[in-house]
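Enquirer: after the sequence you'll find the predicted model.
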Amino acid sequence: MDEGKCVFAAARHGDRERLRKLLIYHSVYDKNDRGNTPLHEAAGAGMIGCVREILSMAAASGVFTEYVNTRATNGQTAVFMAADMGHLNVVKVLLTAGANINIKDKSGLTPLLAAVSNYKPAMAKALIKCGAEVHLTDASRQSCLHLASAKGLSELVSMLLYFGSLDLRNKKQKTAIYLAAENGHQECVEILANAGANVDIQAKDCSTPLMAATKAQSERCVEVLLKHGADPNVVCSILWPQLAIHAAAKLENVNILKRLAAVTTPELRSTAGQVSPVYEALENPEMLEALLAEGFSPEAQPCGDVYEVDSPLALALSCMSHDQELHYGDSMHILMRAGARLTEECWQMCLPDPTVLELLLEQRCEDKGKGPGASGLLSGVELEALRSAAVQCAEEAGSWLPALLESGLDPNALLVPDFLENVTGDTLTYLLEMVDWSTLAWPLRDVLQQRHKMKTWTPPAHLESVPPLFHLCRLRLRAHLGPDVLMRSDAVTQLPVPPLLHDHLLFADITAPGDT
């Protein structure tokens, strides 16, 4: 091995005798390819004997203190390396020799900051007692208290409280209590809160310690912060009025969600201008059910500015349709069971998508029940919303109208001029086959005549005459039972008529648009 390299090896391995002989021919100022002197190597390895030997050899130099504080390529001094590796006895020797305990390396760390970063609280305490400056910060403007709180070093945090600066902020404007909450260190949060740390102080992104603890899903930190007066109604986003409960709704800790629901402002539940956490909970059915159980409305308030929809149900249907996120179906079911109404926007989301429409109708039929006395498929408000959406989606009605009628929608509900003007010819025929076409009001007859005249629809010959008796009979039966009962129950099979008439009574002889 090259004798120059042997000097560094001897220092690193603690071979004091060999080091003494080699230093007769080589300088203690020599550096290896990492910029380390023999003192760096000995200090980092904790070889106190070699450290003393090197210091003795360097003492004859007129720049002894400068040598002790020589920086390696990474900016670290010998005392830094010794502290970083936990060699306290070496640190004390170097400090006696004039080492600067507060010199930073190229990453902005002092020996004290490095000790805390590397989970060496005992070394950190010793360095503080040796005069290390606790308020120096790293490149991210994080002090020793910041790092100790983030690491959960509660004993060190308690010690650092005597030096003040509880609410010192790092580059992201986060304080020690924020970092403790963000990492789920309940004991550190408790210590800092008891010492008077600001529990509502906001980071650069407006997030609070309570929001941070919520995102960390730390029940204990959330409880400590609330106990010390943290305000759950502080807006934690510059983009929209997001509170801690909104973050909880997207995560998986039901206990935190319930705890925040109990203290969050009541206006959040339905007041205009507020945002219900029900929207955020759609990704997690368990959290959605928990919110509804806590009294939040399944309809909530319209939030077009934030979610671009008018209800949580519309958002769930949008995700199912546009993003093919069918797992939102569970949330759709929960909302509908809880009484969420189908708005015009809901229909606009699902009518163009047969899969989503099928799931929606299946759930609605299940919710409404079966048999005589069951409630209608749609409420009056929902029916009006459907008519409005149907007009806008009229050209594609052939793909969604059969599903609605087969689920029990009264076809007469869609006999409005605007709809009849825009549906395709085969869809128009299909709809008329389901009603008594001889009793259509004059405005509707005018639409049919105009379409016939413009050759956008050619009526079958039988539609020009009075409906046959068998058709009028089944219409009467449907009117008596209700279309939703007739089309979605086993009521027909219980009628005292020949089995061959069952399909006829269910309008199975009428061809749906696109069928052959």
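Expert: Good, I have the coordinates.

Enquirer: only C-alpha atoms for contact and neighbour calcs from this point on.
Expert: OK.

Enquirer: quick one: buried residues of stretch 353-365?
Expert: 353, 356-358, 360-361, 363-365 (16 or more other CA atoms under 10 Å).

Enquirer: my error: substitute stretch 474-493 in the last question.
Expert: Under 16+ other CA under 10 Å, the buried positions of stretch 474-493 are 474-475, 478, 481-489, 492.

Enquirer: included below, for side-by-side comparison, is a second structure:
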Amino acid sequence: MDFTECYQDTCSAVGLAAREGKIRQVQRLIQKGYSVDVKDNRGWNPLHEAANAGSAECVRLLLGAAENCEDYINSFTHDSETPLYLAAKNGHLRVVKWLIKGGADMNRETNDMSCPLFAAVDGGHREVVELLVRSGAEVNGTHSPSGWSCLHQAVYKGHCDIARFLASKCSLEAVDDYGITPLFVAAQYGHHKCLEILADEGANVNCQAKDLATPLLIAAQEGHLACVGVLLAHNADPNLYCNEAQWQLPIHAAAQFCRVSILERLIPVTNRECDRGEGKVSPVYLAVLSGQADSLRPLLKAGYSPDAQSCKQFGYECPLDMALWCNSWSLDNECHQTREIAQMLLSAGATVSLGMYGFALQGHVPEHLPLILEYAGLPQGDKLAELVQKALEEVHSAPYWLPLLLKAGVDPMLFLHHKMLEDADDVVLNFYLEFINWKTLPSNTLQILSRRQAEGTWIPRKHFECVPALSHLCRLAVREAVGSGIFSKTAFVQELPIPTLLQNYLQFNDIYTAHNPLPCSLLGQQI
């Protein structure tokens, strides 16, 4: 039902005149004996109408004509609103004065737990607020379903003048049902002037809500730089843990929500224990988890470790592990960001475990392996042998990883294994044999190849029937002499005093081009 208009069958003549502020008409109707206490379909009587409209003279006339002034002045609408509540809500100072003088109950609550003072605060009516407080209105009551005080509401609305007035009258540490103080509210909603007023007045800048969140944490999370500045200037503790597991700090919130300016303020004042401390969580994890490359950049620049610590809370061994896994399930529009993050971690020297190499070999995310090889290179010694073994276990993905590993400098002879010879498909096997001397293979290898040829699972290229060309034998000899790792370095080959065409030949570029087992689009990106 629409209660914004007056229905003729319920609104009294006195009520209508009071609503329109027609003082003489109200006076004439009273003199003619019209009742001043007839309610309309909202429960409003003429006094409610006059108070809501701000007609102080009508209020004075109606109070004088009431049979029982005390009951009349505190009468309720159907929403349990008193005339004083309506006047305060709309900032009608003169009406409020008349109603207080007439004995209105300043603390009577509505059905939604509000009261005249709370309504005046909410509307930003400073003079009405001051009048009500001076007249004895309760300032520390709770007037919302969540238990907010008038000071909470003043700060929430950003009414600085009212907050300044109430700060000297109200409890600064009043908490709502969530343990949140007015100062916390100021930090949460970015009202830095109100925040400064409360902090100057002595409010606790390190208060914690029931979930242990602090004003500094919430300001960092919401991106309120000015509030962060005020809090730090008033000695807010950036190292106060904000969860029961004791790892979350304001710097984590800034990293997670990409509040870069705030992050740069918090980095120099945050204890580095969170960087690699056991049981803690580096903010690097939060930047990676939320896909925030812009957050990661200042952390790494400031010296935060790209390896951090093993993170049981998130189930990852290191940030790079998290970045690679996140990349594997990211949506298309998120992939660029996660690739950039992985690249940043690798550039900063992140350690690549064999498990990461093994995951990358599967080729679920084609960018992983070339990125790792570019920035971290190949593992050394026994680790390289383990990598080769892992690769052979993923021989079905050899069209993806074989060119990349050979290009990175893995000795092709390490792949001369029965897994490669028996399980690799026809194209991959032909590609692989181009990197070795196919005429000097061991007898057991030749037996496997002969069997596959007889079964029709391998069709050798015609030139495999002949002795390799002298040029090919020469490049094999050069590779053996200097080592596959060095031989794969383009910079090394380019320093050789030979023509560019021969440099390309030494690096087997003719074979990569002619015998490419990878899809052309991927080869173009990686080789």
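Expert: Everything's here; your move. If you're wondering where the values come from, they're calculated on a predicted model, not measured in any experiment.

Enquirer: sort out which one of the buried residues of stretch 353-365 of the first structure lies nearest residue 17 of the first structure for me.
Expert: Closest approach to residue 17 of the first structure among those (CA to CA): residue 356, at 82.9 Å.

Enquirer: is it true that that closest one touches residue 320?
Expert: Yes: the pair residue 356 of the first structure / residue 320 is scored as a contact, 6.7 Å apart, by CA atoms under 8 Å.

Enquirer: restricted to strands, list the buried residues of stretch 353-365 of the first structure.
Expert: Among those, the subset assigned to strands under DSSP state E is empty.

Enquirer: state which helix of the first structure is the longest.
Expert: Using DSSP state H to define each element, the first structure has its longest helix at helix 354-368.

Enquirer: please state the offset of it from the chain centre?
Expert: 28 Å (CA atoms, centre = their mean, to the nearest Å).

Enquirer: and the next helix or strand past that helix?
Expert: Per DSSP states H and E, helix 354-368 of the first structure leads on to helix 380-392 as the next helix or strand towards the C-terminus.

Enquirer: continuing past that next one, what's the next helix or strand?
Expert: helix 397-406.

Enquirer: now the helices for the stretch 201-350 of the second structure?
Expert: 215-222, 225-233, 250-256, 260-266, 273-276, 283-289, 293-301, 319-329, 332-347 (DSSP state H, counting those that start in this stretch).

Enquirer: okay, the ones you listed in TSV with mean neighbour count next?
Expert: Formatted as TSV, those follow (neighbours: other CA atoms under 10 Å):
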stretch	mean neighbour count
helix 215-222	27
helix 225-233	20
helix 250-256	28
helix 260-266	20
helix 273-276	20
helix 283-289	26
helix 293-301	19
helix 319-329	21
helix 332-347	18
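
Enquirer: now those helices in TSV, with distance to residue 311 of the second structure?
Expert: TSV is the format used below for those (distance: least, CA to CA, whole Å):
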stretch	distance to residue 311 of the second structure
helix 215-222	21
helix 225-233	28
helix 250-256	14
helix 260-266	21
helix 273-276	10
helix 283-289	8
helix 293-301	17
helix 319-329	9
helix 332-347	16
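
Enquirer: which of these sits closest to residue 378 of the second structure?
Expert: helix 332-347 (13.0 Å).

Enquirer: could you name the helices and strands sitting against the closest one?
Expert: In this structure, helix 332-347 of the second structure makes packing contacts with helix 293-301, helix 319-329, helix 368-375, judged by 3 or more CA pairs under 8 Å, 6 or more residues apart in numbering; DSSP states H and E.

Enquirer: quick revisit: neighbouring contacts of the longest helix of the first structure?
Expert: 317, 320-321, 329, 332-333, 336-337, 350-351, 374-377, 399-400, 403-404, 407, 488 (CA atoms under 8 Å, 6 or more residues apart in numbering).

Enquirer: gap between the closest residue in space to residue 171 of the second structure that isn't next to it in sequence and residue 428 of the second structure?
Expert: Nearest residue to residue 171 of the second structure, sequence neighbours excluded (CA to CA, 6 or more residues apart in numbering): residue 140, at 6.5 Å. Look at residue 140 of the second structure and residue 428 of the second structure: by CA to CA, to the nearest Å, they are 79 Å apart.

Enquirer: more crowded one of those two?
Expert: Set side by side, residue 140 of the second structure and residue 428 show more neighbours around residue 428, with 25 against 16, by other CA atoms under 10 Å.

Enquirer: so which helix or strand takes in that one?
Expert: Going by DSSP H and E, residue 428 of the second structure is part of helix 426-433.

Enquirer: helix or strand next in line after that helix, which one?
Expert: helix 443-455.

Enquirer: would you mark the buried spots in that following helix?
Expert: 449, 452.

Enquirer: repeat that for stretch 183-195 of the first structure.
Expert: Here stretch 183-195 of the first structure shows 183-193 as buried, counting by 16+ other CA under 10 Å.

Enquirer: tell me the one among these nearest to residue 153 of the first structure.
Expert: residue 188 (7.4 Å).
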